[in-house]
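[1] Dropping a prediction and its sequence here:
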Amino acid sequence: MVGPYQRFKGGSNFVQHGYTRGDGLGAEIIGTFVLVYTVFSATDAKRNARDSHVPLLAPLPIGFAVFLVHLATIPITGTGINPARSLGAAIIFNRDLAWNDQWIFWVGPFIGAALAAVYHQIIIRAIPFKSGRV
């Protein structure tokens, strides 16, 4: 009899049947981009100056972004978006399935996070800041 640990592959991340490694990499890049961009936007110092309630409410959009990314990418890769989480599960499960696609769960988040940082810094931060003062 197979227990839940074996049935769910030890919680390790891998590209699901029916998807290519390119699909998995794209899902990880986009998912990480959405999460990191949301964190940058929700905690931006320029926005804090304009919206005094932002630091108090920042966890709400961040948590919602994590929720949406999981809904979209669990069927494709099991949602990595964090190399440490993917590596830890692969080490514990330690089967070929967990290691075959491990590079996707490192490369995807690094590319997604870098793109979000560049987009936020060059595009969003470049928009002139208008204060509410007259």
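    Good, I have the coordinates.
[2] make it CA atoms for all contacts and neighbour counts henceforth
    OK.
[3] Run through the helices of the protein in chain order.
    Using DSSP state H, the helices of the chain run over residues 4-7, 21-42, 45-50, 54-57, 59-77, 83-93, 96-100, 104-118.
[4] any chance of those in JSON lines, plus mean neighbour count?
    Compiled in JSON lines, the helices of the chain are given as follows (neighbours: other CA atoms under 10 Å):
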{"stretch": "helix 4-7", "mean neighbour count": "10"}
{"stretch": "helix 21-42", "mean neighbour count": "22"}
{"stretch": "helix 45-50", "mean neighbour count": "14"}
{"stretch": "helix 54-57", "mean neighbour count": "14"}
{"stretch": "helix 59-77", "mean neighbour count": "17"}
{"stretch": "helix 83-93", "mean neighbour count": "17"}
{"stretch": "helix 96-100", "mean neighbour count": "15"}
{"stretch": "helix 104-118", "mean neighbour count": "20"}
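[5] Okay, one more to line up with it:
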Amino acid sequence: MIVVVIILAELNLGIGLSLPILLVSYLISFIFWFKNGTKPAAWIKNDKLHIRDGAFGTDIVHKKLVESMRYETGHKRAVAGSRSGEETDMHVMVIKMKGFDEWTLPIKDLVEHGANLRLYKFIKENFYDLKLVKK
């Protein structure tokens, strides 16, 4: 929204045109926020596991193509924007699908997915009997 306000200020369109543009931008932003906020962190539909990754991304795993899966804890990743080399925890799913090499899927959002191994338990109970590996 701040970007829209700055652009409108630079264009000098006047209050009569700027206000409707600002209101429409705000409404679109609210709808996008509400839509993503009400979507679960992970769900299963038509034998496909959907894992939400932030506001924009969704990773999809097709059950009929899975040969093996494991959920690994104890991994680290660099904190974005940190100059001191700070690291944070991360979980990883390693998936072997028919006809492909193993695929490593980082699970970065531990607030949604990692608390009490929520994602691991959801997948194990509802989708695939994966193994838990603690590193």
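    Here it is on my side, so go on. Quick caveat, the model's predicted, so the values are computed rather than measured.
[6] TM between them?
    Superposed pair, TM-score by TM-score structural alignment, normalised by the length of structure 1: 0.26. Supporting alignment: 69 aligned residues with a CA RMSD of 5.5 Å.
[7] pull the longest strand from structure 2.
    strand 66-78 (DSSP state E).
[8] In terms of secondary structure, what does that strand contact?
    In this structure, strand 66-78 of structure 2 packs against strand 87-97, strand 131-134, with contacts taken as 3 or more CA pairs under 8 Å, 6 or more residues apart in numbering; DSSP states H and E.
[9] nearest to residue 49 of structure 2, of those?
    For residue 49 of structure 2, the closest of those is strand 87-97, at 12.2 Å, according to CA to CA.
[10] Give me the buried positions along that closest one.
    By neighbour count on 16 or more other CA atoms under 10 Å, the buried set for strand 87-97 of structure 2 is 89-97.
[11] ok, now how distant is residue 116 of structure 1 from residue 37 of structure 1?
    According to CA to CA, to the nearest Å, residue 116 of structure 1 and residue 37 of structure 1 sit 5 Å apart.
[12] what's the single longest helix in structure 2?
    In terms of residue count, the longest helix belonging to structure 2 (DSSP H) is helix 15-38.
[13] What helices and strands are in contact with it?
    Helices and strands touching helix 15-38 of structure 2, by 3+ CA pairs under 8 Å, 6+ apart, are helix 2-11.
[14] what sits against the residue nearest to residue 39 of structure 1 when sequence neighbours are not counted?
    Excluding its sequence neighbours, the residue lying closest to residue 39 of structure 1 (CA to CA, 6 or more residues apart in numbering) is residue 62, at 5.9 Å. The neighbours of residue 62 of structure 1, taking CA atoms under 8 Å, 6 or more residues apart in numbering as the test, are 35, 38-39, 42.
[15] Nearest to residue 75 of structure 1 among these?
    Comparing the contacts of residue 62 of structure 1 against residue 75 of structure 1 with CA to CA picks out residue 35 as the nearest, at 17.7 Å.
[16] Can you tell me the closest non-neighbouring residue to that closest one?
    With sequence-adjacent residues excluded and distances taken as CA to CA, 6+ apart, residue 35 of structure 1 is closest to residue 65, at 5.7 Å.
[17] No further queries at this time; thank you.
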